[in-house]
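> this one's structure only:
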């Protein structure tokens, strides 16, 4: 089965193992490479590294094309909400842009990649919020006054 749905790959470990086991028992494959990297073979590359005996200690990259686009566009001249609407209209966001803005989409991608790298991780183990967001919020508020 080919799927771009991140919910299954980033579900609880129990649910994730049940899905994996069901495919293994039936001799079928669950191909979900489109969940991370906009279709680039990121999942398979991580899995190939692990299968060849490598250990992955860290992953870095831009895990949200949506957030990347929004921050690239934002210069203060266009309201951020208008940029979100533009991104949504262009099909750059999840169907509900709040999934992107909340960080849930990035969290799901990181859970999927961590599991491909051999780590047993639960979705709720991810970082909460953005480091330094409070200071950034205060700075933006001051600049708007």
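Noted; the coordinates are in hand. Remember, it's a predicted structure, so these values are computed and weren't measured experimentally.
> switch to C-alpha atoms for all contacts and neighbour counts from now on
Noted.
> which residues touch residue 9?
Residues in contact with residue 9, defined by CA atoms under 8 Å, 6 or more residues apart in numbering, are 16, 32, 108, 111-112.
> give me that answer again for 6 Å
Contact partners of residue 9, counting by CA atoms under 6 Å, 6 or more residues apart in numbering, are residue 112.
> can you tell me the helix or strand for residue 25?
Residue 25 belongs to helix 13-26 when assigned by DSSP states H and E.
> now swap in residue 71 and tell me
Counting by DSSP H and E, residue 71 is found in helix 65-73.
> hmm, who's touching the following helix or strand past that helix?
Counting by DSSP H and E, the element after helix 65-73 in chain order, helix or strand, is helix 80-89. By CA under 6 Å, 6+ apart, the list of residues contacting helix 80-89 from outside is empty.
> Presented hereafter is structure B, for comparison with structure A:
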């Protein structure tokens, strides 16, 4: 039986950050840079390009326009429950970000909806709610 591991040496760094918290915490590379390197491309500061799905009826006017926005995914899934932050830690982070001039946007699915509504009430952070996944057939 083969053990899971990186297919090439280019993937070794990303593989190790997934296995070991101390390696992940010491990692200073942006995710997009890691993916470029994993694929063997030179990273030159390229930025993400997001599909806004406006053609599918999404309304992004709810997002704050003041200061840089920072998305905070407040969930962790059923698999990583030991990594779930308490509401107090989220509130503290949100307030610190707001004081530093950032506009936090709370993200998550149905499982995080009640928590995000509570965090919005406690901090005034933006919470646009949940959205269905765009259909891959359209």
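Good, I have the coordinates. Being a predicted model, the structure only gives us computed values, none of them experimental.
> what TM-score comes out when they're superposed?
Put the two chains on top of each other and the TM-score (TM-score structural alignment, normalised by the length of structure 2) is 0.24; 54 aligned residues with a CA RMSD of 4.5 Å.
> related to what we said a few turns ago, relative to helix 80-89, how tilted is the helix holding residue 71 of structure 1?
If you take axes from the mean of the first three to the mean of the last three CA atoms, to 10 degrees, helix 65-73 of structure 1 sits at 130 degrees to helix 80-89.
> tell me the SS of the nearest residue in space to residue 94 of structure 2 that is not next to it in sequence?
Leaving aside its sequence neighbours, residue 94 of structure 2 sits nearest to residue 104 (CA to CA, 6 or more residues apart in numbering; 6.4 Å). Following DSSP: H, G, I helix; E, B strand; the rest coil, we place residue 104 of structure 2 in the strand state.
> Isn't residue 104 of structure 2 up against residue 70?
Yes: look at residue 104 of structure 2 against residue 70 with CA atoms under 6 Å: they come within range, at 4.8 Å.
> ok, those two, which is more surrounded?
More crowded of residue 104 of structure 2 and residue 70, by other CA atoms under 10 Å: residue 104, with 25 against 14.
> I'd like to know how far that one sits from residue 114 of structure 2.
To residue 114 of structure 2, residue 104 of structure 2 is 17 Å away according to CA to CA, to the nearest Å.
> Okay, and residue 46 of structure 1 sits in which element?
Taking DSSP H and E as the definition, residue 46 of structure 1 sits inside helix 42-51.
> Tell me the buried residues in that helix?
42-43, 46-47 (16 or more other CA atoms under 10 Å).
> What is it packed up against?
Taking 3 or more CA pairs under 6 Å, 6 or more residues apart in numbering; DSSP states H and E as the contact definition, helix 42-51 of structure 1 has no neighbouring helices or strands.
> ok, 7 Å please
Counting contacts by 3 or more CA pairs under 7 Å, 6 or more residues apart in numbering; DSSP states H and E, helix 42-51 of structure 1 packs against helix 104-116.
> can you count the residues close to the closest residue to residue 19 of structure 1 other than its chain neighbours?
With CA to CA, 6+ apart as the criterion, residue 19 of structure 1 has its nearest non-adjacent residue at 7.9 Å, and that residue is residue 8. Residue 8 of structure 1 is flanked by 16 other residues according to other CA under 10 Å.
> same question, residue 105 of structure 1
Residue 105 of structure 1 has 23 neighbouring residues, counting by other CA under 10 Å.
> now the one 5 residues further on
The local packing count at residue 110 of structure 1 equals 20, with neighbours defined by other CA under 10 Å.
> repeat for residue 87 of structure 2
15.
> Tell me the secondary structure at the residue lying closest to it once chain neighbours are set aside.
Setting aside the residues directly before and after it, residue 87 of structure 2 is nearest to residue 119 in space (CA to CA, 6+ apart), at 7.1 Å. Following three-state DSSP, we place residue 119 of structure 2 in the helix state.
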